[in-house]
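Novice: What follows is a predicted protein model with its sequence.
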Amino acid sequence: MAKVSPGEFVNQVKTEASKIVWPTGRETVMTAVMVVIMTTLLGLFFFGIDTFFGAIVQWLLGFASGRG
């Protein structure tokens, strides 16, 4: 690996940093809204699955103990 002087390194960093394309404020808000929507939907989905399987386990435990 080639050795680079500190000044040249700073110049390279500035050059690379100028290539960064930052999202607009609208893009950032839209992405945040989509993240909130998707996490809410996934949370509700997994809550439903957990409730369903919890009910099955409770039924099986009750059945195994002779109460079901």
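Specialist: Happy to help now that I have it.
Novice: From here on, just use CA atoms for contacts and neighbour counts.
Specialist: Noted.
Novice: Going toward the C-terminus from whatever helix or strand residue 7 lives in, what's the next helix or strand?
Specialist: With the criterion set as DSSP states H and E, the secondary-structure element containing residue 7 is helix 6-17. Heading C-terminal from helix 6-17, the first helix or strand you meet, by DSSP H and E, is helix 25-64.
Novice: sorry, back to before: report the buried residues of the helix holding residue 7.
Specialist: The neighbour-count criterion (16 or more other C-alpha atoms under 10 Å) identifies no buried residues in helix 6-17.
Novice: Second structure for comparison follows:
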Amino acid sequence: MAKTSPAQFVRQVRQEITRISWANRRETGLATITVFAMATIAAIFFLLIDAILSNVVQFLLNFGY
């Protein structure tokens, strides 16, 4: 593997940065909203599952008493 000098490395990094397709403000906003919506849906889902399983376990533990 050939070693590159620090100056050549910086040039290569700058060249690669110009090739990157950055998201615009609208795409970033939509992605952020999507992430928050999915996180909220997942939180509600797991809250419901936890409540259901908690009630089932509580029922089973108190079944004999």
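Specialist: Alright, I've got the coordinates. Worth saying up front: this structure is predicted, and the values here are computed from it rather than measured.
Novice: what's the TM-score for these two chains?
Specialist: Here the TM-score of the superposed chains, computed with TM-score structural alignment, normalised by the length of structure 2 as the reference length, equals 0.93; 65 aligned residues with a C-alpha RMSD of 0.8 Å.
Novice: By how much does the helix holding residue 7 of structure 1 deviate from structure 2 on average?
Specialist: With the two structures superposed, helix 6-17 of structure 1 lies on average 1.0 Å from its match in structure 2, counting by mean C-alpha distance after the TM-score superposition for structure 1.
Novice: Run through the neighbouring helices and strands of that helix.
Specialist: Packing partners of helix 6-17 of structure 1 (3 or more C-alpha pairs under 8 Å, 6 or more residues apart in numbering; DSSP states H and E): none among the helices and strands.
Novice: quick one: it aligns where in structure 2?
Specialist: Residues 6-17 of structure 2 are matched to helix 6-17 of structure 1 when aligned by TM-score structural alignment.
Novice: hmm, who's touching the matching stretch?
Specialist: Stretch 6-17 of structure 2 is touched from outside by no residue, with contacts defined as C-alpha atoms under 8 Å, 6 or more residues apart in numbering.
Novice: at 10 Å instead, please
Specialist: Counting by C-alpha atoms under 10 Å, 6 or more residues apart in numbering, the neighbours of stretch 6-17 of structure 2 from elsewhere in the structure are 3, 4, 5.
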